[in-house]
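[1] please find the sequence and the predicted model below.
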Amino acid sequence: MIVNTACTSAFNALHQAAIQIAAGHQTEALILGVETFNPYALFGFESMQLLAPERAEPLGKDRQGMVLGEAVAALRLTSKPSLADYANPLGVWRVLAYANVVDGTNPTGATEAALLEACQSALRDSGLEGSDIHLIKLQAAGSPINDAVEMAALRRLFEVLPPCVSFKSVLGHTLGASCAAETALLLACLERGFWPQLNYVLEPDADGVVVSSDRPLAAAGVDTVLLVGLGFGGGHSVLILKRHPA
C-alpha cells in the first residue's frame, strides 16, 4: 500500500496498518518513510519563500523557515511481540490512539483549531488525560508562524505543558519521511537518554522544551508520548504511544 499525504504520510500509513492488524488480516506491518532529493520540491518551497537562508531553528527566537532533508526510515508494527522484542531494556511501544484532522484553510500552514481537535480526539480515544503525557514530539520546523500556531494549540490543551522536542534542527524537514524518521529517532533518543544539542536561542516563552544533551530526559520517566505531524495541504496528525516495560 502506498500512502501519500505529504508530511503526515507515515502516520497515516501506520494507522492503516493498525486497522488491518486489528481486523486480523495481518499480524505485522513495515511502515517505510522515504524522501530523497527532489529539485521540484526544493524550487517549489523556495518560490513560496518557506526556506531558511542558513539553518532550521525550531522554536528559535530568530527562526526564518525550514531546511529540507532526506531520510529513509522504517517502523515495525506487530500484534505479537516476541521475547526478542521485549529484550530491549525499554520494552516495546504500543499504539494507543491516532487522530487526523484535515483543514485546508491554510494549505502551507497549521490551523490552531484543527491541531487542538486532533489532540483532543487522540486523548479521548486513548482514555488518557493531558497530565498523562510525559513528552511531546513537535512538528516544529522553524517557521515563524507555524511554530507559534503549534505551541498555541498545545498550550490551550495542556494545563502544564510537558517537555517537548523537535528534531528538525538536526534532520531538516524530511517531508514524506518525517513522521517515520522522527518517531524512530525519538525512540532511539529515549533508549539512550541523549537529545540533540541546540546552538541557537529559543523563544523566551518556549518553556518546557527538551532539546539539549546537557539536559537529557530520563527514559525511565517517559512511558507515554504524543507525536505531532503537520502536513502541507492541511493534515494535522496526532499519534499517542505508550511503553510496555520488558
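    Looks like it came in fine. Residues are numbered from 1 along each chain as shown.

[2] going forward, measure contacts and count neighbours with C-alpha atoms only.
    Fine.

[3] can you give me the helices for the protein?
    9-22, 39-47, 83-86, 112-126, 144-157, 168-171, 178-192 (DSSP state H).

[4] go through those helices and name the closest to Ala99.
    Nearest to Ala99 among those is helix 112-126 (5.2 Å), distances taken as Cα to Cα.

[5] tally of neighbours for the nearest residue to Gln26 once chain neighbours are set aside?
    Nearest residue to Gln26 in three dimensions, chain neighbours excluded: Gln20, at 5.9 Å (Cα to Cα, 6 or more residues apart in numbering). Number of residues near Gln20 (other Cα atoms under 10 Å) recorded here: 15.

[6] circling back: could you export the helices of the chain as TSV, including distance to Ile240?
    Listed next are the helices of the chain as TSV, based on distance: least, Cα to Cα, whole Å:
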stretch	distance to Ile240
helix 9-22	11
helix 39-47	30
helix 83-86	20
helix 112-126	7
helix 144-157	14
helix 168-171	20
helix 178-192	11
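
[7] another structure for you, compare them:
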Amino acid sequence: MSTSAAAITGIGMVTPLGVGTKPTWDGLLTGRSAAQSDSALQGMPVDFSCQVCDLDAPRRLTPRLALRLDRFSQMALIAAREAVADAQLDSEQWDATRVAVVIGVGTTSFERLLPEAVKVSAGRVRSVSPLMIPRSIPNLAAGEIALDLGIRGPTFAVSTACASGATALGVALLMLRCGQCDIVLAGGSESVRNPISSAGFSQLGALSTRTTEPARASRPFDTHRDGFVLSEGAAILALERPDHARARSVRPWALLHGYGASCDAHHPTAPPPEGRGAVDAMRWALHDADLSAADIGHINAHGTSTPLNDAAEAQALRTVFTEPPPVTSVKGALGHTIGAAGAIEAAATALTLRHQTVPPTANHEDPDPALCLDVVAGAPRAVRARAAISNSFGFGGQNASLILTTA
C-alpha cells in the first residue's frame, strides 16, 4: 500500500469559538461549550445551537460578495483564505491548473432556500431570487473558492453526511498521490442553524433537549448524554505533496498519512451496535498509512453525544485498539457541524500533534462506565503522540477515518 503522505501546510477555521485557527484552538483548550439560545430557532422544540457570532461576512469579504453567498459558502471562503495565507501560498505564483478544491457539504443550504420556497407556495414565482440556486447548491462553496483564488484544477463537492469533511480530505490525499495536483484546498463547511434542520433532527430524537442549560447539552461519552447540538462552521486545509512543500521551505503542521472509508449497510441513520463499519474504516486507514494500532497515540473521536453513536464508536475503538489511547471529542465545545465536522476535527488533530496537547472534551463530567474509554476532560492533557486518528461517521452508514502523523 502506498504510504505517500500529504503535507498540511495551512489551516483555516471558522467555528463557534472564533473566526480563525488560533481563537478556535485557544477556545478548545478552555474546555468550554459555545452552545447558547438561538433566535433563528425561536419557537422550535430545541431552540439553541452553537453559533459563529463574529463572522461579519460583509466586512471580511465585501458587502456585494457576502450578499451573493449563503452562509456555508461565506465560511468556506473565509477559511480558505486563511489556509492559503497560513501556508504562505501565493495565488499569483502557483500553477492554477495544478491546484484543486474539494469541499465536504452534508446537506443543501436551507438558509435562503426556505424563504424562496415560501414564495413559490404562495404563487409568487416571479419574486423568487435568481440567486436562489447558485446560493444553495452544495458545490458552490468549492466553486466560490476557485473563483476567488483563480483555481483552475478539479473543483467539486463531496457529500457523505457527517463524514463529508473527512471524506474531502481523503479524496484530496488520493488526488495528490496520483500526481494530478500539487496543492489541494480541502475541508468542509456547513450551517444547520435553521428551523427545517432543527425540526428534522428533533423528530429523529437526535438533538439534546437541555433547553434550560444549552451550554451543558453536548456531552460526548458522558453517562447523561442525550443528543447532539446543532452548529455551524468550516475548516479548510491546504494540502501539498511533501516535495512541493519542501521546495518552498514550509514546515507542515502535520502529515495526512492514511485514509479509510466504509459503509455500515445497516440502517439509514443508526450505527450497528458493534460499530463494524467504523472498525473497517479505521483498520483500512491504518493499513493505508502502513501503521499499527500500537502506533496511534491519540484519537479524535466522532463523539456526537448521542447514546447510540457514542456507544457504537466506543465498541469500535476497543475492537481496533484493545486499550484505546487518550480520546477527545471537540463536539462537546463546538456542537455538531455536520458536513464540516470531519475537517474541523482533522484540523484539531493536526494542532494536537503539533502542540502535543489534547484539548479536553467539554461537559464530560460523569464518564459512562460501559464505554471504557480514556476520555480527556476538565483540562488539556500533554501527550507524546507520533500519530493520531480522526474519525467521522454519518447517516447512510458512512464512515471515514484519517491518520495524521507529526511532520
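    Here it is on my side, so go on. Everything numeric here is computed off the predicted structure, so don't read it as measured data.

[8] so what corresponds to the residue nearest to Gln26 of structure 1 in structure 2?
    Aligned by TM-score structural alignment, Gln20 of structure 1 pairs with Met175 of structure 2.

[9] isn't that match up against Leu185?
    No: counting by Cα atoms under 8 Å, Met175 of structure 2 does not reach Leu185; the two are 11.3 Å apart.

[10] would you mind measuring from the match of Gln20 of structure 1 to Ala186 of structure 2?
    11 Å (Cα to Cα, to the nearest Å).

[11] excluding chain neighbours, what is closest to the residue in structure 2 that Leu217 of structure 1 lines up against?
    Using TM-score structural alignment, the equivalent of Leu217 of structure 1 in structure 2 is Ala382. What sits nearest to Ala382 of structure 2 in space, not counting adjacent residues and going by Cα to Cα, 6+ apart, is Thr357, at 4.5 Å.

[12] pretty sure the one you found sits against Arg386.
    No: judged on Cα under 8 Å, Thr357 of structure 2 makes no contact with Arg386 at a distance of 11.9 Å.

[13] report the central residue of structure 2.
    Ala341 (2.2 Å; Cα atoms, centre = their mean).

[14] which residues touch the corresponding residue of structure 1 for that residue?
    Matched to structure 1 by TM-score structural alignment, Ala341 of structure 2 sits across from Ser178. By Cα atoms under 8 Å, 6 or more residues apart in numbering, the contact set of Ser178 of structure 1 is Cys7, Thr8, Ala10, Gly33, Ala71.

[15] distance of Ser178 of structure 1 from Gly231 of structure 1?
    10 Å.

[16] check Leu185 of structure 1 too.
    Separation of Leu185 of structure 1 from Gly231 of structure 1 (Cα to Cα): 19 Å.

[17] neighbour-wise, which of the two wins?
    Set Leu185 of structure 1 next to Gly231 and count neighbours by other Cα under 10 Å: Gly231 wins out with 23 against 16.

[18] please name the nearest non-neighbouring residue to that one.
    Cys7 (4.3 Å).

[19] touching, that neighbour and Gly229? I think so.
    Yes: counting by Cα under 8 Å, Cys7 of structure 1 touches Gly229, with 6.9 Å between them.

[20] mutual contacts of these two, please.
    With Cα under 8 Å, 6+ apart, Cys7 of structure 1 and Gly229 have common neighbours Cys179.

[21] re the thing from before, what's the closest of the helices of structure 1 to Asp205 of structure 1?
    The nearest among these, by Cα to Cα, is helix 144-157 at 10.0 Å.

[22] residue range for that closest one in structure 2?
    Using TM-score structural alignment, helix 144-157 of structure 1 pairs with 307-320 in structure 2.

[23] now do the matching stretch: distance to the chain's middle.
    19 Å (Cα atoms, centre = their mean, to the nearest Å).

[24] also stretch 270-286 of structure 2?
    Using Cα atoms, centre = their mean, the offset of stretch 270-286 of structure 2 from its chain centre is 18 Å.

[25] repeat for stretch 76-85 of structure 1
    Distance, centroid of stretch 76-85 of structure 1 to centroid of chain: 22 Å (Cα atoms, centre = their mean).
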